[in-house]
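Peer 1: the following block contains a protein sequence and its predicted model.
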Amino acid sequence: MTTPPAPHPSPETLLSQVATALGHPVAPPWADAVRAVPRDRFLPDRIWLRDGAGGYAPCDRAVDPERWGEAAFSDVPLVTQIREDADGFREPTSSASAPGTVLRMLEEAGIADGQRVLEIGTGTGYHAALLAHRLGDGLVVSVEVDPVLADTARANLKGAGRTPTVVTGDGALGHAAAAPYDRIIATCSVRAVPAAWLAQTLPGARLIVPWSTSWITYGTLVLTRRADGTADGRFAGYGSYMTMRGQRAESDLDRDLLRDGQRPCRSETALSPWAVAGEDLDAQFAVGLRVPDVWHSWDTATDQAHTRLWLADDAAASWASVDYDGRQTARFPVRQHGPRRLWDEVAAAHRQWVRAGEPRVAGHGLTVTAEGHRVQVQGRRSPPEQPSAP
């Protein structure tokens, strides 16, 4: 008996994968949009896929069309733009989000007919095309800071028969000319909700905003704009997007912080560095919310320890390190230098999270006012989030 050929990747393949990720079938209006807006039309001929070694390798449509097509109709994020430095390090500068994450955000937005939507971060134009199919071109505005990406998105949209407004500009400023909006959806993460977004929305408007701290880029904020111009809402445990360009930190450990002759304060800790910077995203998220402007990186190349966790602040004024010797896990040597004792701050944040019952990402809320952001903790670590209904 002849084995039938494997089905060619298509929007139906993608919808099946997304339904599995969501835990329920894609709602009909969005399923229709996915069928009408094939993802492959919004991807460049060269995309970049994970190489299995922590980096990225090119995948060219002309060279390997089968692999390229499989990636295009898979529920995975795809890097579409790379910046390579003099040492050969490849840093993604733009990507096509995983469709499952995109559709989850669209569900969170609760979009209805006749609503005006502002998208922050046009990218390839795929997300804007889904919105335009659902609402009509005239109700969708998308802002892209990169002129090249904006031009590419306009061409992609035109090729798919869609003509939403694509503005080249700073997404943090929104687009006042077409305001007010009923919904704002960002496809880049932020560390603070820009004031312009609240100023350009109607009372009751919903904002879907991927979140970022210096410690971790993870979580999605679902906000409702109030009549007094403030907003409040909750976090959801999904979403990892590149940080908005104007909110990225530029400090570098070797270049800006480490100096000969420094005399760091030495101590020991019983708190494992993996407890705050390991695979527990709930713990990392909690630390990021509670310890502002501090980032971390792992180092396995140092001769002084088996593994070292580095901490540094965005101001390039303080650093800390926590060492693992490869043998015992009861105590870890700590060094701290600068006006802030960064490891002490992180350890205190972890204790606060534990005392609160180790709440998940969704156990945190946020209120946005003219004075800034206020975090609320809603309780103990709850069961895993259930997918929302379509």
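Peer 2: Happy to help now that I have it.

Peer 1: switch to C-alpha atoms for all contacts and neighbour counts from now on
Peer 2: Will do.

Peer 1: okay, helices next: where are they in the stretch 101-250 of the chain?
Peer 2: Secondary structure of the stretch 101-250 of the chain by DSSP state H, counting those that start in this stretch: the helices cover 126-135, 147-159, 195-199.

Peer 1: quick one, longest strand in this structure?
Peer 2: Using DSSP state E, we find that the single longest strand of the chain is strand 201-210.

Peer 1: mind listing what's buried along that strand?
Peer 2: Taking 16 or more other C-alpha atoms under 10 Å as the neighbour-count basis, strand 201-210 is seen to contain the buried residues 201, 202, 203, 205, 206, 207, 208, 209, 210.

Peer 1: need those in CSV (columns: distance to residue 242).
Peer 2: Conversion of these to CSV gives the following (distance: C-alpha to C-alpha, whole Å):
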residue, distance to residue 242
201, 24
202, 27
203, 28
205, 24
206, 21
207, 18
208, 15
209, 12
210, 9
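
Peer 1: please compare the first structure with the one that follows:
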Amino acid sequence: MVRSESPDLWWKAVYADAPITTQWDDGEYTGAGKGRMPTSSSSMPTMVFSMLSALDVEAGNRVLEIGTGTGWNAALLCRRLGDQNVVTVEIDAAVAQEARSRLLAADFDPEVVVGDGSVGYGLRSPYDRIIATASVGAIPSQWIGQAHPGAVIVAPWGPVYGGEAVARLVVDEDGVAQGQFIGSSAFMRLRQQRKHLPPTGQFLAPKKWPAGAAKSKTALSPDDVGDWICMFAIGVQVPDLFCRVDWGEDGSYRLWLFDTGVTSWATADYVKGRAEFEVAQAGPRNLWEQLEGAYGWWHQQGRPGFERFGLTTRGGPFREVWLDDPNNPVPVRKDR
């Protein structure tokens, strides 16, 4: 949508409480309509404000923003803290240039850096606050290393399987970042942490389903394990699990489960109105049983929402998700 061609619709879209995709396919798609994958956006206003509220900036704070996007979030930070206290990093040079132009037109002049946000920006560190507008599966150790003790990091985090929430972490003197999740989110992944998952054919080739898999039935409906929070709870407990869906007729579908190590797979077939569902499993791990166990644990805890979970990390893959208290870690299922 071009503002000069449809000004009323443009303003309506801008002020709607909804995200607006501003780039597709890392800029490779520039035509009308949608590309394959959204890669930059203007976030939903309520999400922007809730994350800035969690960031809880104070006068004089120096802030590092990961993901400049349109520049709107950086402008809000500049308005609160002054241009000299805001550094924003954007990996896409074209997106960064457009944001810089918008910011200058609005009389804001933060330091806009074209670079890899996963490594932060050490030249202006240490920071009092760090905020990411792209999701991660691992908090980069550089963010923690570039933070003052007592600094706050606000970032969307989620496991491979799915589900995601905004974490508010505080960095301590020992370089440990810890805190609770503040609510559900669904951000584009940081480019350096995008999921590159093996294709389905790699698990079955040269055979076709059911490829000699062991068959069974389950009373747990695939429809009961698809909510965002449920996927989060499952993914935290089975960190290398991922899924795909093949849709059939009349709302039926096949839920596929895989492990990133390409050792095992499972399927569960959903048919509306049934009380039992066909399951097939192959490989050394019974992935459907691991999913059932993870779902069972979440259900036994009272089906907790995102706000009851927390995260402890030193950066990188070393992390621990907990429920209610850091001394109550969520179990990680390694059974086969």
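Peer 2: Yep, it's here. What you are looking at is a predicted structure, and each value in this text was computed from that prediction instead of being measured.

Peer 1: tm score of chain vs chain?
Peer 2: Structural agreement between the overlaid chains, expressed as a TM-score with TM-score structural alignment, normalised by the length of structure 2, amounts to 0.87; 315 aligned residues with a C-alpha RMSD of 2.2 Å.

Peer 1: quick check: which of the helices of the stretch 101-250 of structure 1 is buried the most?
Peer 2: Mean neighbours per residue, mean count of other C-alpha atoms under 10 Å, is largest over the helices of the stretch 101-250 of structure 1 for helix 126-135, with a mean of 24.

Peer 1: in structure 2, point out the residues matching that one.
Peer 2: Under the alignment (TM-score structural alignment), helix 126-135 of structure 1 falls on residues 72-81 in structure 2.

Peer 1: how much does the matching stretch stray from structure 1?
Peer 2: Averaged over the aligned pairs, stretch 72-81 of structure 2 sits 0.8 Å from structure 1 after superposition, using mean C-alpha distance after the TM-score superposition for structure 1.

Peer 1: how far off centre is that stretch?
Peer 2: For stretch 72-81 of structure 2, the separation from the chain centroid amounts to 23 Å (computed by C-alpha atoms, centre = their mean, to the nearest Å).

Peer 1: ok, stretch 114-124 of structure 2 next?
Peer 2: Chain-centre distance of stretch 114-124 of structure 2: 20 Å, with C-alpha atoms, centre = their mean.

Peer 1: contacts for that stretch?
Peer 2: Contacts with stretch 114-124 of structure 2, where a contact means C-alpha atoms under 8 Å, 6 or more residues apart in numbering, come from 64, 66-67, 87, 89-93, 96, 140, 142-143, 146, 190, 192.

Peer 1: coming back round to it: and the longest strand of structure 1, what does it pack onto?
Peer 2: helix 99-109, strand 181-186, strand 220-225 (3 or more C-alpha pairs under 8 Å, 6 or more residues apart in numbering; DSSP states H and E).

Peer 1: with distance to residue 323 of structure 1 as new columns, can the ones you listed be given to me in a markdown table?
Peer 2: As requested, those are exported to a markdown table (distance: least, C-alpha to C-alpha, whole Å):
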| stretch | distance to residue 323 of structure 1 |
| --- | --- |
| helix 99-109 | 36 |
| strand 181-186 | 38 |
| strand 220-225 | 32 |
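
Peer 1: want to throw the ones you listed into JSON lines with mean neighbour count and distance to residue 171 of structure 1?
Peer 2: Shown next, in JSON lines, are those (neighbours: other C-alpha atoms under 10 Å; distance: least, C-alpha to C-alpha, whole Å):
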{"stretch": "helix 99-109", "mean neighbour count": "20", "distance to residue 171 of structure 1": "18"}
{"stretch": "strand 181-186", "mean neighbour count": "24", "distance to residue 171 of structure 1": "9"}
{"stretch": "strand 220-225", "mean neighbour count": "25", "distance to residue 171 of structure 1": "17"}
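
Peer 1: out of the ones you listed, flag the one nearest residue 319 of structure 1.
Peer 2: Closest to residue 319 of structure 1 of these is strand 220-225 (C-alpha to C-alpha; 28.5 Å).

Peer 1: so the closest one matches what in structure 2?
Peer 2: Residue correspondence for strand 220-225 of structure 1 in structure 2, counting by TM-score structural alignment: residues 166-171.

Peer 1: for residue 367 of structure 1, grab the count of nearby residues.
Peer 2: Other residues within reach of residue 367 of structure 1 by the criterion other C-alpha atoms under 10 Å amount to 17.

Peer 1: what does the helix or strand hosting it rub up against?
Peer 2: Remark: residue 367 of structure 1 resides in strand 364-369, with elements defined by DSSP states H and E. The contact list for strand 364-369 of structure 1, computed with C-alpha under 8 Å, 6+ apart, reads 193, 229-235, 373-378.
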